[in-house]
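*Asks:* mind folding the following:
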Amino acid sequence: MIKACLLLIAGGIAAQHSRVAPESDLCLFAFVASFLLLISLRTRPAGWLLLGATLFVVAGVRITDKHLDAMFAGDSLLTQVRVVDFPRRSGAAVLMQIAPLDDRRLPPLVRVAWYDAPARPSIGDVWELEVRLKRPRGDSNPGLFDFEAWLFRQRINATGYVVNGTRNRLLATRRATRVDLLRLDFVAAARDAARTAESGAVTAAVGVGVRQAITREQWQRYARTGTSHLMAISGLHIGLAATAAGLLSSLVLGVMRVGTGQYVTAIIIAAAVACAYAVISGLAVPAQRAALMLVIAGITVIRRRQIDAFRILALAAAGIFVTQPVATMAPGYHLSFAAVALLLWLAVRKAQQPLATGPTLRIVNGARQLVAMQVFLLFGLMPLTALFFQRIAFLAVPTNLLAVPLFSIVTVPCTLAGLALLKVWAPAADVLLGLAAHSIDILEKLITQLLRLPVTAGRVAKIEGVIWLVLFLPALWALLPRGWPGRRVALLAVPLLLMQSPARPAANCVDAHVLDVGQGLAIVLQTANTAIAYDTGASFRNGGSMAERVVVPFLQSRGIEHIDQLIVSHADNDHSGGVELIDAELRVAQMLLGEPLRAPAPLGAPCRAGDSWQADGVRFRLLHPPATARLSGNNASCVLLVSTGRHQLLLTGDIEVAAERDLLRRRALRAVDVVVVPHHGSLTSSSAAFVQQLKPRVAIVSAGFANRWGLPKEIVIDRWAAVGSTILNTAEAGAVSLSLCADGGIRKLRSDRDERRRFWHASSEQVGQ
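*Replies:* Alright, predicted model coming up:
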């Protein structure tokens, strides 16, 4: 049974790598074939694998088939919608999920941003809104978060924004299900009972799974201390609710002297409460897993059959996969089941050990087991946490040793009791929720103190090559019994994981990455021992920046913690919006500026034509602006020429025709191998003489998809194509990466969107203009 469940899930995970969805006839054939394979014992494993793959693909195609029709992409649509999830504020914007009411132009589920909203929308509100939508699409950068995959597994069929104006109006409130209204009331009660906004947000998450109010800074603290799992409703919450329901029902039935079936009735009530609470909590994967395991265990007890816990866990994992195949794409699915499997494995090992005698020995032994459990989970889950989050939280052991008992004894029981009493005894519920919030305040203070320690978490760079084998060694240390030969050697994997970094370029070579940062520019250059960042992308009015979302995570994934030069071509936001963050997050040795930046951005030296330096056989030379010039705006952009022998790469910022003419007049240019097209392909740049002089083999445009300026302009693209250039646009190709070497020119020219394409990723034609 366990083998069948694992093979079924493995088939679904394998199907996640499919680049093209098969036709419906082929899916039907695969279904029939899988059931035929299941008939024979010899072919049964293949049947389970094929069935799992087919289930995932069919579920995925059903989601993509409901995406926004491309003919409506970019149009302003006035429609009536209902808010179907708790909105989340992000800076000046409110992010919310809406479902249309009787409007066939719109898909079933849409995610929109409403900037400067006149009112705070709430779940259950009915609005008439003017929206502008597109099919799901996200940035595409090597090794970084796949937003489009997240939209896919959330079953979101379109994204966009609300067009501000007088046409937007609220039509009704509280038009939600009874469950959602209960969650809404609980969130309000938790907020009112808490002393701080942070504890109120966590109480809402612990009680009913509403996590939208937890701030980005809170999530970062929880990630660094390994306590993020406490914010998810899982076995602890479901188990306490079911236990309380079972005990209370058993007590009531005992008082009523219901002899026959009392035990069975109590089990049924406990299972029903577990399922009900899972629904109230939003049906996240950990809650589903806990409820499903309780139901399966209850059925086996009622039927007086024995089934080990590992089989129950496998059945729960397979059950969730069959009903929601795309759930296997979420890190939470794998972490939830892996954590329970590890705890069960630990329990089996502990059961084989002799029990301690005497109260003192039992207390000491219990304390040791609590510490051992946290260490066991840290190492056992290390492969998954390193793979999904590129982080090892060393503070997880001491923090959880204090936080888990606090949550188990105070936070969760008080929260559940407050939820149960919310509609029947509001004053008591308020007191209980206040106690829960106070315990969370204590946890926040504890985390703050622990984060002051010199070592809190280790970052894991992108995993390549033999490091994939090293990744799983810490789990082997946790799983193997004591005394196993070479067991302790597996611990050496931890420093190896932290010290490893992706392969660096050879001498006389430079790696260039033109990142996908929407309508902006951010480039990373790397030699054997140095790293240069050229521009940082934009910052957003709703908070955050492309540096936070793309540039810094990319640098960290490459194992880069030190920037030798940060070159900011000029002061426009789409080029300089992330300077402060990069300066704060990474060690920047030197900053070069095309023009002064607005405070509070850090100061830097001016770019001056003629300045040059060399690193690892690669020469870097600034061509513009001239030291004596007094330029501002686009024509102040730093122009950088990167040379490896006879092969060259030119970075142009946003220079316009005037700067291009100056470069030509000074004879600063010659033919190059690669050019980043100036000013995102605008008509203000890429003059015919400039293009003719460069004649690059590859011309790269950094532009946002379907941007409002219509860049790059077709006439500009035609000019570059006319001189024989291969043109790559980040709006369509995602991040563009290449290596330029003295002995071979361009190597490894890659488009990230093409390399990581899956069948749910939209092509440019599908998304529409």
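*Asks:* contacts, neighbours, all on C-alpha from now
*Replies:* Will do.
*Asks:* can you tell me how far the spatially most central residue of the chain is from Ser557?
*Replies:* Centroid-nearest residue in the chain: Phe145, 4.6 Å away (criterion: CA atoms, centre = their mean). Relative to Ser557, Phe145 is positioned 11 Å away (CA to CA, to the nearest Å).
*Asks:* now do the helices in the stretch 601-750 of the chain.
*Replies:* 657-665, 688-694, 714-722, 730-733 (DSSP state H, counting those that start in this stretch).
*Asks:* another one to check against the first:
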Amino acid sequence: MDKWLLLFFLGAILSLFLPIVPALFYIVLLLSLAAALIFTKKLTYISGFLLGSAWILFNGFTYQHSFTANQLDKNNLHRSTHFIEGEILTLQNDELQKINKAILTTNHQYDPIKPQRFNIKITYFDYIKMSHPFVVRLNCKVSCLRIKQGFKVRLKVRLKPAHGFANKGAFNYQVWLRYKNIVATGYVVKSKSNNVIALEPSFRQKRYDQLMKILSTKTSSSSPLSSLVFALTLGERSNISVQQWQVLKATGTQHLIAISGLHLGLVASGMFVLALFILRYLPLSWFNTLQNSNYIQKGNLIYIAITLSLCITLYYAALAGFAIPTLRALVMLVFYWLARLLAIKLTLKRWLLLVVFWVLLTSPMSILSASFWLSFYAVSVIFLLLWRCFSIINSTKTSHKTIYKIITFFKALIILQLGLSVLLLPITLLFYQQFSVLAFAANVIAVPWMSFTAIPLSLLAVIVLPFSGSLASYILDLCLQFLAWLWQWLSFLAQQEWALQTLTNGQVLLAILLVFALFSYYFLRLKRQYYLYFLPIVGVILINAFATQNKWWQVTVLDVGHGLAVIIERAGHVIVYDTGANYPSGFNFADAAILPYLQQRNIKQIDKVIISHNDNDHLGGLAVLAQKIPISSIMFNEPNVIVEMGGGEHNNNVLNNNVFSNTQQQTCLQGQRFSWQGLTFEQLWPTLIQGDHNDDSCVIRISDGNTSILFTGDASKKVERQLLKMGLIEQTDVIIAPHHGSKSASSAKFLQTLQPQYAIFSSGYLNRWHMPVNKVLLTYHQQGIKTYNTADVGMVEIKFLDDVIKLSTYRNDHLNYWFAN
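*Replies:* Purely as a prediction, here's the structure:
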């Protein structure tokens, strides 16, 4: 059975490496073949592999055909507004009493509150009942209904199929949407028809509102940590600030505020011990009138304790909304307790494989999440360490039982935390390319501290909350105080500049090899000669990393929607051309795309930022970028321009001069040029600043003497004609298409003169301007130019070496798997 379960897991993993989901016919064929092989003795195990593959692919197929199953046209979804009805699935932050008053006693259902994001399960779409209800994620930008989790609402919305930006090193939103089974995203359109049709909040929302009412009155220095209480009790992490996330990330303690195995394990074991203690010392003579009092006294207390432990664990999981990480931990505990109750002998290996099998059956897309791999890998590592280090942990020589237990506890704690810090590196680096140097120092204190203070206190507060608000408030005060003391230690560690380290791809591979060699030596006891096989692999990695580092140069057009952000790189130095947009919600492409890419490349400084012109979709990320990474110089024709925010609205905040006090500022005017890392930057436009934003764009040609690339910003056909007239346009290998493919640019004569091989369009997915315009694309194709649109292929990477140009895209070459596209 173990082999069958293992092959099922292996089949599920390998199914992820296909570029597309096969047609339903082939998936059914796989399922049929798996069913047939179950009855053949020699090939029974192969059926597990086929079933695992078919199950994941079937769920991928149903996700991709969610609209087809409801007879909806996915391709035309974005072309018009729609009326939907459904149930709110996401906890909402507001006081329930104010909501009810606003909705029930007035005619004003809107309130100018900060933008809300929520998931909704749609049951009616354009007044037609859906045979297969589906989940979408909505954003309310201007004004929203005051809603709560569990409310049923009717809304007017605009939707797009699920999509995310595709850049190296950045958060993959599209994979996250698939993992959450969200098939579309969009926003609420203001309309009188928007209303709440059922006002009953969910169980979790009621607890959330009660907690919010109490915690909002706290004024102590520890009150900012209230957001962590919501995470520990309800699994709600949206209130955690950016600064708090940075501390958790730098110290490797994010897992402590995600309700998972540690939390449920503590609750289950704590409740089991407490119940057993109470039952053993309870005067059972009180229950002599009960027929089963003798049964209770005859050694069956353990079964009652297990049952109570399961009940309280289920309650905790319900508070967390049965989120996928919580469900994984719950399944582990249920399998363990059931084996104890039913006296089933279950090996550790089978227990883990059964849990993985059940999790993949009930939540197949959880295999896409980092938490899935980290949780199961961490559990495996813990048991391996306990097995391998058993003699060390129990080697204490003392006759005093209490001292023996204390020393054994601290030995186990140090060994487990040190082992986890090292052995979890491969998974951590593969997903994030970062690791916390201080993870051991943070967790060796934080894990036991949280286990004995904050976690049980926060859960106890929620349990007593419905019965006594004052008692719950007192317990929460204690919880916040314990969190505050721990937070001082974590904040101190996070302030160390070297706390969080980012590695390049080559360094990640070397680190993984090193950890694997260490694991092999300590756990597998391989002979020394086997380690010689690692040397050729290390040699290949080093040669690949450094052989051509100083020869080639590359241009990376990031996927930033309707905007532009390009990184020019050579020998570990970079220049950034434009910085993408910055929106009123706080979302910006400096944080979302540029900085993650630079971190992934281990770039610590930007030599120069060139801003083509002062539109938000080109300039917006500059201020954020300057605050978070040193910039040596800025080339921009309007250094004091007001930063444009989303929707064409202007913010009155001028670029902070303090940020740029040590930054050299230059202008981009025709006739100027400069050299950088052996490349020549020739400025072709403008001749002077005329206040015409698009046509003031900084047009630059970059050349290494053999190959070249042209940056045009949002320059129009008018500029193209002027450049042609001045004789400044010559053959160029690559062009960043002017104005995102607008019909106002890219004239046929301009392209005929340039004769580029490739043209890159940086545009938004299903954008309202329909860029790049079909007519413009036709013009490029008629010239024999290969075109790439970041909305379709994601980030575009162009490498230049002598006269060779190598172009690759994120979706087609770097992450060419069905679940990411």
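*Asks:* tm score of chain vs chain?
*Replies:* Comparison of the two superposed chains (TM-score structural alignment, normalised by the length of structure 1) gives a TM-score of 0.90, and 756 aligned residues with a CA RMSD of 3.3 Å.
*Asks:* follow-up on the earlier one: okay, the helices of the stretch 601-750 of structure 1, which one's buried deepest?
*Replies:* Among the helices of the stretch 601-750 of structure 1, ranked by average contacts under mean count of other CA atoms under 10 Å, first place goes to helix 730-733 (a mean of 25).
*Asks:* and it, which stretch of structure 2?
*Replies:* Using TM-score structural alignment, helix 730-733 of structure 1 corresponds to residues 790-793 of structure 2.
*Asks:* can I assume the residue nearest to the centre of structure 1 sits in a helix?
*Replies:* No. Counting by DSSP: H, G, I helix; E, B strand; the rest coil, one finds Phe145 of structure 1 to be coil, located in no helix.
*Asks:* which residue in structure 2 aligns with it?
*Replies:* Matched to structure 2 by TM-score structural alignment, Phe145 of structure 1 sits across from Phe171.
*Asks:* excluding its backbone neighbours, what's nearest that match?
*Replies:* Spatial nearest neighbour of Phe171 of structure 2, excluding adjacent residues (CA to CA, 6 or more residues apart in numbering): Ala592 at 7.5 Å.
*Asks:* now the aligned partner of that neighbour in structure 1: how far from Arg42 of structure 1?
*Replies:* For Ala592 of structure 2, the aligned position in structure 1 is Arg549, judged by TM-score structural alignment. The gap separating Arg549 of structure 1 from Arg42 of structure 1 is 49 Å, by CA to CA.
*Asks:* more neighbours, these two?
*Replies:* Arg549 (17 against 10; other CA atoms under 10 Å).
*Asks:* which SS state does that one fall under?
*Replies:* Strictly by three-state DSSP, Arg549 of structure 1 counts as helix.
*Asks:* cool, and Leu327 of structure 2?
*Replies:* helix.
*Asks:* now do the contacts for it.
*Replies:* By CA atoms under 8 Å, 6 or more residues apart in numbering, the residues touching Leu327 of structure 2 are Ala317, Val359.
*Asks:* that one maps to what in structure 1?
*Replies:* In structure 1, the residue matched to Leu327 of structure 2 (TM-score structural alignment) is Gln288.
*Asks:* where's that match relative to Val412 of structure 1, distance?
*Replies:* For Gln288 of structure 1, the distance to Val412 of structure 1 - CA to CA - is 18 Å.
*Asks:* cool, Leu346 of structure 1 as well?
*Replies:* Counting by CA to CA, the gap from Leu346 of structure 1 to Val412 of structure 1 is 24 Å.
*Asks:* same question, Phe152 of structure 1
*Replies:* The gap separating Phe152 of structure 1 from Val412 of structure 1 is 32 Å, by CA to CA.
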